[in-house]
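**Q** Show me how the following folds:
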Amino acid sequence: MDSRQATLLDQTIRPHLPLEYPEYPRKSELGWIPENAAMVPGAHLVYFPSHETELQLSPDGYHADEAPPDPFCQRVWAGGLIKLNTANPLRVSSLSSQTKYVSNVTIKERMGADPLILVQLALEMDNQHGRSVTEYRNLAYMKPVELKRKIVRHNRDPDFSHVLTPTEIMLFRYSALSWNSHRIHYDALYAQNVEHHPGLLVHGPLTCTLLLQLLQTHMPAGMGLQSFDYRAVSPMYCQQKVTLNGRWMPDHSRSKTTDGTLLCELWATNNNGGLAMKGVATIVPLNAV
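**A** Predicted structure coming up:
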């Protein structure tokens, strides 16, 4: 788990996060995050890059081995579930491995529209002490279509929030770190003319990571993230305002369950106030196994 990668991720997202976002220790000589520091939630998404060459990718620049055959070639990140072992986190400079496989494929019929092909990937990450992260990633594939941006309102008031504007540089750097060559994130002409978006799309995993870092900014002392179950509702675009939100559950209360578990609803809204991503984070005492 390369220290430079963790440091570059921090440099990519920190300028867009609240000033209260926790500082992480740095090596004095190089400014890198030092060995053995626990990875921030979502950092695993910029590790374990694909080994595919450009010729092995789909025309949209993404992994061909995860995609169904034509004509289901337009892809969106639909959400997922991230489960973290708080007793054994991934750590900077540790030797770690990832096993990835297709765990489920479902055809979703839709009234008045072509079906969706839902592909679920399972990703299991281990270090020398055993399992650290288990992720279930949901991808939706469809026939090429002019996507309509639906506006879904969220009827909850946040306990904390933060506004940012994703930039081309932020998206480029995240694409490079995650080795993500999906053209909708960096090729504006492709995004507009082929997939009919108004501009470059913000990565689903980047939105997920930003929400988790907002939570880190407001994390109660002695607690840590155990899981995040989330769903992408609609896309967000470069140079358009994004609002990150959090709400303690039950409403406006930090009361914990008998085992100390705390739930927090996280969601992101686009520049029209429409819901873009939502999920529930489970937080546990750090001494819980």
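
**Q** C-alpha only now, for contacts and for neighbours.
**A** OK.

**Q** Arg173: helix or strand, and which one exactly?
**A** Per DSSP states H and E, Arg173 falls inside helix 168-177.

**Q** Name the residues of the next helix or strand after that helix that are buried.
**A** Following helix 168-177 in sequence order, the next helix or strand is helix 188-193 (DSSP H and E). Neighbour counts using 16 or more other CA atoms under 10 Å place Ala188, Leu189, Tyr190, Ala191 of helix 188-193 among the buried residues.

**Q** ok, of those, which one's closest to Leu81?
**A** Comparing those against Leu81 with CA to CA picks out Ala191 as the nearest, at 27.0 Å.

**Q** Can you name the residues that contact the residue nearest to that closest one when sequence neighbours are not counted?
**A** Leaving aside its chain neighbours, Ala191 sits nearest to Ile184 (4.7 Å; criterion: CA to CA, 6 or more residues apart in numbering). Ile184 makes contact with Asp60, Tyr190, Ala191, Glu195, Leu200, Leu201, according to CA atoms under 8 Å, 6 or more residues apart in numbering.

**Q** what's the closest of the buried residues of helix 188-193 to Val76?
**A** Val76 has its nearest neighbour among the buried residues of helix 188-193 in Ala191, at 12.5 Å by CA to CA.

**Q** gap between the closest one and Lys256?
**A** Distance, Ala191 to Lys256, using CA to CA, to the nearest Å: 44 Å.

**Q** With Leu55 instead?
**A** For Leu55, the distance to Lys256 - CA to CA - is 52 Å.

**Q** Quick check on the two: which one has the bigger neighbour count.
**A** More neighbours surround Lys256 than the other of Leu55 and Lys256, with 14 against 9 (other CA atoms under 10 Å).

**Q** Contact partners for the more buried one?
**A** Leu262.

**Q** Please identify which helix or strand holds it.
**A** Of the helices and strands defined by DSSP H and E, none includes Lys256.

**Q** and what of Arg137?
**A** Using DSSP H and E, Arg137 falls in strand 130-142.

**Q** So which elements touch that strand?
**A** The helices and strands touching strand 130-142, judged by 3 or more CA pairs under 8 Å, 6 or more residues apart in numbering; DSSP states H and E, are strand 74-84, strand 113-127.

**Q** quick check: angle from it to strand 113-127?
**A** Counting by axes from the mean of the first three to the mean of the last three CA atoms, to 10 degrees, strand 130-142 lies at 160 degrees to strand 113-127.

**Q** buried ones in strand 130-142?
**A** When burial is assessed from 16+ other CA under 10 Å, strand 130-142 yields the following buried residues: Arg131, Ser132, Val133, Thr134, Glu135, Tyr136, Arg137, Asn138, Leu139, Ala140, Tyr141, Met142.

**Q** how about this one, so we can line them up?
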Amino acid sequence: MSEDFSDWVGRREEAADVLDPARTNALRAALGQAEPLAEGAPLPLLHHWLYFWDVRPPQGLGPDGHPARGGFLPPVPLPRRMWAGGRLKFLQPLRVGERATRASTILKVESKSGRSGTLVFVTVEHQLSGEQGVAVVEEQDIVYREAAAPGSILAPAGEAPAPHAPWRREVFPDTVLLFRYSALTMNGHRIHYDRPYAMGEEAYPGLVVHGPLQATLLADLAAQNLTAPITGFDFRGQSPAFDGTLLQVCGEPTETGANVWTEQAGGKSMTATITCGEAA
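**A** Modelled structure (predicted):
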């Protein structure tokens, strides 16, 4: 690919939002955590993805349901885009109900060639601040890919024995859960709710389970099992997870925190490393 996107490096944008209790409590309910959080409570880890919506009019959307390219992010011409992973540092809690800001900067744009063809990686840094200052520093890795050949992406095959993991939770990612998460994050990407598009246009065998949803499940699992505060979360998508197949959410403690992962039918979908700091 000959396009040069170096002019996009260093581009910045800012957004502000109120961390409305209704959104975080709606996600908690969707994940089976019925007890609501009151204003002033610490926002659960990764629930900041429910805020700072980028809502565009219909003419501002691309055919995949995402905002049309060429705004903040570079207009990479490859048809498939996804959130490949990221790295987060938690400096202090964001608080439910407080006003927060997000300052975003494009750190790099890289083109690579692999077995699946041309790939373009865009890394974006977000600094999220609450009323007490910077709370979260995050780097997101967004990958753009060539179109997939029909039948090249396979569904999870058959049943698998329960994984041997000290921590484990089973989640069934049905269409209702995927719809709720898309709505709460204002994520219009059609691969998560439009089955004919996901299968016919992007060659997936079903609806794709959101990477951020899987990461949130992993962070929740770690928070429920660790006593020291979580200060770092590094995650990477391994292979897509799909609706209609049981999702295993697994973890094990380490000397510095935990290793956590999701899997379907014995194959890992997402892996993450948790780092802990000293307990207050």
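
**Q** Out of the helices and strands packed on strand 130-142 of structure 1, which is the most enclosed?
**A** Mean neighbour count, computed with mean count of other CA atoms under 10 Å, is highest for strand 74-84 among these, reaching a mean of 20.

**Q** tell me, it lands on which residues of structure 2?
**A** Using TM-score structural alignment, the residues of structure 2 aligned to strand 74-84 of structure 1 are 80-90.

**Q** Contacts for that stretch, please.
**A** The contact list for stretch 80-90 of structure 2, computed with CA under 8 Å, 6+ apart, reads 135-147, 202, 211, 230-237.

**Q** ok, average deviation of it from structure 1?
**A** Comparing stretch 80-90 of structure 2 with its match in structure 1 after superposition yields a mean distance of 1.0 Å (mean CA distance after the TM-score superposition for structure 1).

**Q** And that stretch, how far out from the chain middle?
**A** How far stretch 80-90 of structure 2 lies from its chain's middle: 6 Å, per CA atoms, centre = their mean, to the nearest Å.

**Q** now stretch 46-61 of structure 2
**A** 14 Å.

**Q** what does it contact?
**A** For stretch 46-61 of structure 2, contacts defined as CA under 8 Å, 6+ apart pick out 15-19, 23-24, 67-68, 102, 184-186, 212, 215-216, 219.

**Q** Drop anything exposed from these.
**A** Here, 16+ other CA under 10 Å leaves 19, 23-24, 67-68, 102, 184-186, 212, 215-216, 219 buried among those.

**Q** Could you tell me which of the residues you listed are located in helices?
**A** The members of these that map onto helices under DSSP state H are Arg23, Thr24, Leu184, Thr185, Pro212, Ala215, Thr216, Ala219.

**Q** Quick one: map the fifth one onto structure 1.
**A** It refers to Pro212 of structure 2. Checking TM-score structural alignment: Pro212 of structure 2 goes with Pro205.

**Q** The residue nearest to its match when sequence neighbours are not counted: neighbour count?
**A** Among residues not flanking Pro205 of structure 1 along the chain, Leu45 sits closest, at 7.1 Å (CA to CA, 6+ apart). When neighbours are counted by other CA under 10 Å, Leu45 of structure 1 registers 17.

**Q** What does Leu45 of structure 1 correspond to in structure 2?
**A** Aligned counterpart of Leu45 of structure 1 in structure 2: Trp49 (TM-score structural alignment).

**Q** Look at its match and tell me its secondary structure.
**A** Under DSSP: H, G, I helix; E, B strand; the rest coil, Trp49 of structure 2 falls in the helix class.

**Q** how much space between it and Asp174 of structure 2?
**A** Shown here: Trp49 of structure 2 relative to Asp174 of structure 2, a distance of 21 Å by CA to CA.

**Q** Ok, Gly97 of structure 2 next?
**A** In this view, Gly97 of structure 2 and Asp174 of structure 2 are 30 Å apart by CA to CA.

**Q** Which one's more surrounded, those two?
**A** Neighbours per residue (other CA under 10 Å) separate Gly97 of structure 2 from Asp174, with Gly97 holding more: 19 against 15.

**Q** Over in structure 1, tell me which residue corresponds to that one.
**A** For Gly97 of structure 2, the residue aligned by TM-score structural alignment is Ser93.

**Q** didn't that match look like it was pressed against Asn36?
**A** Yes - the criterion here is CA atoms under 8 Å, and Ser93 of structure 1 meets it with Asn36 at 6.5 Å.

**Q** list the contacts for Leu177 of structure 1?
**A** Leu177 of structure 1 makes contact with Gln5, Leu8, Leu9, Val46, Tyr47 under the criterion CA under 8 Å, 6+ apart.

**Q** could you redo the last one with a cut-off of 7 Å?
**A** Listed by CA atoms under 7 Å, 6 or more residues apart in numbering, the contact set of Leu177 of structure 1 reads Val46.

**Q** Which position in structure 2 pairs with it?
**A** Taking TM-score structural alignment, Leu177 of structure 1 has Leu184 as its aligned residue in structure 2.

**Q** Strands of the stretch 151-289 of structure 1, residue ranges please.
**A** 160-164, 223-232, 242-249, 262-269, 275-285 (DSSP state E, counting those that start in this stretch).

**Q** got the end-to-end distance for stretch 89-103 of structure 2?
**A** End-to-end distance for stretch 89-103 of structure 2, by CA to CA: 15 Å.

**Q** buried stuff in that stretch?
**A** Going by neighbour count (16+ other CA under 10 Å), the buried part of stretch 89-103 of structure 2 is Lys89, Phe90, Gln92, Pro93, Leu94, Arg95, Val96, Gly97, Glu98, Ala100, Thr101, Arg102.

**Q** and of the helices and strands packed on strand 130-142 of structure 1, who's closest to His162 of structure 1?
**A** When those are compared by CA to CA, strand 74-84 sits nearest His162 of structure 1, at 21.3 Å.

**Q** ok and the closest one relative to strand 113-127, angle-wise?
**A** Going by the same axes, to 10 degrees, strand 74-84 of structure 1 makes 30 degrees with strand 113-127.

**Q** Strand 74-84 of structure 1 to strand 275-285, inter-axis angle?
**A** 10 degrees.

**Q** now strand 74-84 of structure 1 against strand 223-232, angle please.
**A** 160 degrees.

**Q** What's the separation between Gly112 of structure 1 and Ala37 of structure 1?
**A** 51 Å.
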